[in-house]
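Novice: Dropping a prediction and its sequence here:
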Amino acid sequence: MTGLSNATLHKLPPEVLTPVYDRKSVFVGIAHIGVGNFHRAHQALYIDHILGRDGQKDWGIAGLGIRQGRREEERAEAFHRQDGMFTLTEFAPDNTSTIRAVGSVVRYVSCLDGYEPIIAQLADPAIRIVSLTITEGGYFVDGEGHFRLDDPFIAGDLKREVPESAFGLVTEALRRRRESGAGPFTVLCCDNLQHNGRVAQAAFCGFAEARDASLGAWIRENVSFPSCMVDRIAPSVTDEDIRRLDKESGVDDLMPVYSEDFIQWVIEDKFCAGRPEFEAVGVQMTENVEPYEQVKLRMLNAGHSVLAFCGLMLGYRKVDEAVGDARLIALLERFLNDDVAPLLSPPSDINLAAYAAQVVHRFRNHAVGDQLERIASDSFSKLPVFLGQTVHELIRKGSDTRREAFALACWAECECGKDGKGNPIEISEPAATDEQKAVFKDSNLLAVFDLPMFEGWGIADCQTFREMFRHYRSDIRSKGPARVLSTL
């Protein structure tokens, strides 16, 4: 197999699409924090298309790795050896695929070399957009929209001379840009959060104001924080996946990524320092992202979560396996069409029935085979965003909440570490403390609703919902999840 680098691009197999632009002529204009699988399968691909257009060579990406650890060591080494390139395989539901070498990440700066080079990159006047994918739980903003200054990591970062958090690094870079006259850049949050632009503004301005009130005021007045909605399924990549993808591509890639063929990006058109020609490559630019965001978070992401927890309890580990179960498909379709859709106000170009059908169709993509444990992880951050408003509105209207109660009962049982067949389940909860995780083993099956994540759901005052949940949890244990599901 052929290795991947600038020098080997002309040697790659003919079925591998390569950049249509000269990478040597590309300049960095975007810095991205969190260069994980999703970013590489989504934003980096859009920028790859943009760089192929005339007059757009100033929008190359500088990837920034800010989290210490083995994963960062491997990623930094791979980016170095492969000149920032990687292969992306897009799988369609009909089993066809497209393989391309993505070249938009033209530089990678790792915290392994210290945090000062990262600040210097952000402070470079050429940087006009700083984008982020740092997970839903990575912004330290509470339910009231306040930045959590008392978090130990944030409190420690405020004291460091050279900060290490995304908020500290960006704040310090903006301080230097203000002093040098380089001016602000746009901060573009690409994580699955409601009103993610506002969340990002609360986080970055909250940190900056705690460090320097005048700097915080300058950032609030001059830096743009557009909201955006991102959509593409990009699973985790295992060592086995690497071997499979490299064999299919004929490329010896240290960090290949794969995804479904569906992709969408909707961005609020609010950029203080200019932007690429996003609309020329299919990005939807709008003045109001919220309707798109609402549909995606509460249908696709919530549907993913419902399927993940219920599917895991039934013993499945992959999405395509779970949607092969007619009982789970019936649950998912009723959830999307009967529970969620009537509560939404979609944009004029989205038909909710068609959207729901498309969600199920995307989940059936066998070649993608996303991992249910991956989707289920970080539920303390995800569930309030994906499911909280739906439960709140259903309870307020006095509507049927059986499916939501059952899904949450499955979630609580999954958090105990075993599926309905007694097999282990591994779910990562980085936003939860050990004390919070212990609540799932409490003899009081309703104790989970005392967790802060359920504030605002309306469950505390709804005895009907609480009793349904307790009943489902108890029956899952005594009768098994399949039998309980059949009653729905």
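Specialist: Here it is on my side, so go on.

Novice: CA atoms for contacts and neighbours, from now on please.
Specialist: OK.

Novice: which residue ranges form the helices in the stretch 101-250 of the chain?
Specialist: 116-123, 152-159, 166-180, 196-211, 213-222, 239-249 (DSSP state H, counting those that start in this stretch).

Novice: Please identify the buried residues of the longest one?
Specialist: For helix 196-211, the neighbour count (16 or more other CA atoms under 10 Å) marks 196-197, 199-209, 211 as buried.

Novice: How about the third one?
Specialist: Buried residues in helix 166-180, counted by 16+ other CA under 10 Å: 166-178.

Novice: quick revisit: could I get the helices of the stretch 101-250 of the chain as a markdown table with distance to Asp48?
Specialist: As requested, the helices of the stretch 101-250 of the chain are arranged in a markdown table below (distance: least, CA to CA, whole Å):
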| stretch | distance to Asp48 |
| --- | --- |
| helix 116-123 | 20 |
| helix 152-159 | 34 |
| helix 166-180 | 24 |
| helix 196-211 | 24 |
| helix 213-222 | 28 |
| helix 239-249 | 19 |
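
Novice: for these, which one sits closest to Ser5?
Specialist: Set against Ser5 and scored by CA to CA, the helices of the stretch 101-250 of the chain come closest in helix 239-249, at 14.6 Å.

Novice: got the buried residues for the closest one?
Specialist: Here helix 239-249 shows 242, 245-246, 249 as buried, counting by 16+ other CA under 10 Å.

Novice: cool, and stretch 77-86?
Specialist: Buried residues in stretch 77-86, defined by neighbour count with 16+ other CA under 10 Å: 78-79, 81-86.

Novice: ok, now stretch 250-264?
Specialist: Buried, per 16+ other CA under 10 Å, within stretch 250-264: 250-261, 263.

Novice: Also stretch 139-146?
Specialist: 139-141.

Novice: start to end distance for that stretch?
Specialist: 10 Å (CA to CA, to the nearest Å).

Novice: nearest to Gly52, of the helices of the stretch 101-250 of the chain?
Specialist: Nearest to Gly52, of the helices of the stretch 101-250 of the chain and by CA to CA, is helix 239-249 at 22.2 Å.

Novice: Give me the residues contacting that closest one.
Specialist: 13, 15-16, 89, 99, 252-256 (CA atoms under 8 Å, 6 or more residues apart in numbering).

Novice: what about versus this one:
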Amino acid sequence: MDRLSASTQFSGPVVLPAYDRKALEPGILHIGLGAFHRAHQAVYTDAALTEEFGPWGIIGVSLRSADIVRELNEQDGLYSVVTRSGAGESVQVVGSIIKGLAAVEERDELLRLLADPEIRIVTITVTEKAYGLDPVSGGLDRGHPSVKADLENPAAPIGILGYLVAGLASRKNAGLPPFTVLCCDNLPTNGRIVRGLVIEMAGANDPALATWISEKGAFPSSMVDRIVPAATEESRARATAMLGVEDRQSLETEPFMQWVIEDHFISGRPKWEAGGALFVDDVEPYEKMKLRLLNGAHSMIAYLGQLKGLEFVRDVMAVPEYAQLARRHMQAAVKTLDPVPGIDLKHYIDQLIERFANPTIAHRTRQIAMDGTQKLPQRIFAGTVDDLAAGRDAASFAYATALWIAYAKRTPDIDDPRREEVRAAAAQASPDDPSAPFFAIPGLFPQALVGNRGWRDRVNAKLEEIEAGRI
């Protein structure tokens, strides 16, 4: 069967790029060429180019894998996004990515592009663990493999921070303005965190560079939202049937998507609002809403699903008792939020329940359960601190925490960057105080929780109920 390419002729109802791709010039470098970026930021950029054409083509970079880059380039940068819900499905071919680049094979080209003044924005989706954030200090984890390597050899970076610093150094040395760094990962106040990490890494070898970045750089925060499961052979087959050609990079996703961005860009930006992006002065209320309601409930559902042998989020939500637990958790978490401009939080919770229950989206609970030590501090523990400070009992947060501990104890091959510490805690758990070794993991839990004996006892009580099969 033919492959999707720029020469493909479609006969069915396929939404195609409504602009001249041959005239498209690069202006965005995206690092983290995974499914989420291609179903989210690239789709918004497609809409922006349709509304207001400009030099905003994307060069997509994979830091680790060359396979996705090779396959995407073989398809002229094109791929399909199939949107599915109980109401039906549709397919769109996205054209905003001009080409892919594999950093493991093309480091010099990536460094050249980072120095190129035509690249005005660097967007990032590399997951929380890739930044080398020290959970104790809030600064660089100098033992993180890529951080350590890039501090020792800044001219040959391998990690996200090393590449950003090297690119900004080239700009400074050439007398050029910096590129805008737009983080799209699930870190609270992600722009400020990445800014601090970049400045710290730059300052370790070149204090003048750190000062220049501090004075000249732009690191707007953003909040992103769309559920994008990993592709499967079944999902690729559906895309092939809809397109009439093979697409090895096809994706399936839900209709809902959201992007909230601080409007602080050095050298312009695409008209992303054409796709529905919201530009605001302060992203934090939206970010906290998403982390504590969507991501927090998602993590709780994932651990519950893993413990109950339920493969997909939709399977968990199909059990009325479990769906009600998810809703109750959101209703508890919403009390820890400030008002969010333009958002009806009750309606937002109803939307989340509907999205999680979408019978056409196969989002694996195992995938969401990964990297708990990186995700839970902002998704669960921060809300717990606020709930307790307001005089409430944080019982739902205790349950979510106990689910993770039960999952960690039952999963020897747990996928987590602090795997050995988690496994050691599981091995040391005693019947009298089973959560104690987990609370002792450095920097994982806020001190306000480590020192709260009453709430820790609540976690232990929930853990006992979970392990006894009562909830």
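Specialist: Yep, it's here. Nothing here was measured: the structure is a model prediction, and the numbers come from that model.

Novice: Format the buried residues of helix 239-249 of structure 1 as JSON lines; extra columns: distance to Gly369 of structure 1.
Specialist: JSON lines is the format used below for those (distance: CA to CA, whole Å):
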{"residue": "Ile242", "distance to Gly369 of structure 1": "15"}
{"residue": "Leu245", "distance to Gly369 of structure 1": "14"}
{"residue": "Asp246", "distance to Gly369 of structure 1": "17"}
{"residue": "Ser249", "distance to Gly369 of structure 1": "18"}
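
Novice: Which of the buried residues of stretch 77-86 of structure 1 fall in strands?
Specialist: Of the buried residues of stretch 77-86 of structure 1, the ones assigned to strands by DSSP state E are Phe86.

Novice: Looking at the buried residues of stretch 77-86 of structure 1, which two lie furthest apart in space?
Specialist: Arg81 and Phe86 (10.6 Å).

Novice: where do the helices sit along the stretch 251-400 of structure 1?
Specialist: Using DSSP H, counting those that start in this stretch, helices in the stretch 251-400 of structure 1 cover 290-295, 302-313, 319-322, 326-334, 352-363, 372-376, 379-386, 388-397.

Novice: To Glu73 of structure 1, which of those lies closest?
Specialist: It's helix 372-376; of the helices of the stretch 251-400 of structure 1, that one is closest to Glu73 of structure 1 (CA to CA) at 21.8 Å.

Novice: The closest one corresponds to what range in structure 2?
Specialist: Aligning helix 372-376 of structure 1 against structure 2 (TM-score structural alignment) gives residues 365-369.

Novice: Would you mind getting the average deviation of that stretch from structure 1?
Specialist: Here the mean offset of stretch 365-369 of structure 2 against structure 1 after fitting is 0.9 Å, by mean CA distance after the TM-score superposition for structure 1.

Novice: burial measure for the counterpart of Asp231 of structure 1 in structure 2, as a count.
Specialist: Here Asp231 of structure 1 is matched to Asp225 in structure 2, going by TM-score structural alignment. Neighbour count of Asp225 of structure 2, defined by other CA atoms under 10 Å: 20.

Novice: what's near enough to touch the residue lying closest to Asp225 of structure 2 once chain neighbours are set aside?
Specialist: Nearest residue to Asp225 of structure 2 in three dimensions, chain neighbours excluded: Gln258, at 5.0 Å (CA to CA, 6 or more residues apart in numbering). Contacts for Gln258 of structure 2 (CA under 8 Å, 6+ apart) come out as 223-226, 276-277.

Novice: repeat that with 7 Å
Specialist: 224-226, 277 (CA atoms under 7 Å, 6 or more residues apart in numbering).

Novice: and what of Glu164 of structure 1?
Specialist: Glu164 of structure 1 neighbours (CA under 7 Å, 6+ apart): 66, 115, 157.

Novice: ok, back up a step: would you check that the match of Asp231 of structure 1 makes contact with Glu254?
Specialist: No - with contact defined as CA atoms under 7 Å, Asp225 of structure 2 does not reach Glu254; the gap is 10.6 Å.

Novice: which ones are touching the spatially most central residue of structure 2?
Specialist: With distances taken as CA atoms, centre = their mean, Asp185 lies nearest the centre of structure 2, 3.9 Å away. Shown in contact with Asp185 of structure 2 (CA under 7 Å, 6+ apart): 125-128.

Novice: Next one: it relative to Leu310 of structure 2, how far apart?
Specialist: For Asp185 of structure 2 relative to Leu310 of structure 2 (CA to CA), the value is 27 Å.

Novice: Could you do Phe279 of structure 2 as well?
Specialist: 38 Å.

Novice: Looking at those two, which is more packed in?
Specialist: Leu310 (19 against 16).

Novice: Now do the same for that one: its match in structure 1.
Specialist: Going residue by residue (TM-score structural alignment), Leu310 of structure 2 aligns to Tyr316.

Novice: quick one: its match from Trp265 of structure 1, how far?
Specialist: Distance from Tyr316 of structure 1 to Trp265 of structure 1, by CA to CA: 30 Å.

Novice: picking that back up, need the buried residues of stretch 250-264 of structure 1 in CSV with distance to Gln371 of structure 1, can you?
Specialist: Listed next are those as CSV, based on distance: CA to CA, whole Å:
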residue, distance to Gln371 of structure 1
Gly250, 25
Val251, 24
Asp252, 24
Asp253, 22
Leu254, 21
Met255, 18
Pro256, 17
Val257, 14
Tyr258, 13
Ser259, 12
Glu260, 13
Asp261, 17
Ile263, 19
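
Novice: So of those, which two are at opposite extremes in space?
Specialist: Every pair of the buried residues of stretch 250-264 of structure 1 checked by CA to CA; the farthest is Asp252 and Ile263, at 25.8 Å.

Novice: just to revisit the earlier point, spell out which two among the buried residues of helix 166-180 of structure 1 are the most distant pair, please.
Specialist: So, the buried residues of helix 166-180 of structure 1 by CA to CA: farthest apart are Ala166 and Arg178, at 18.1 Å.
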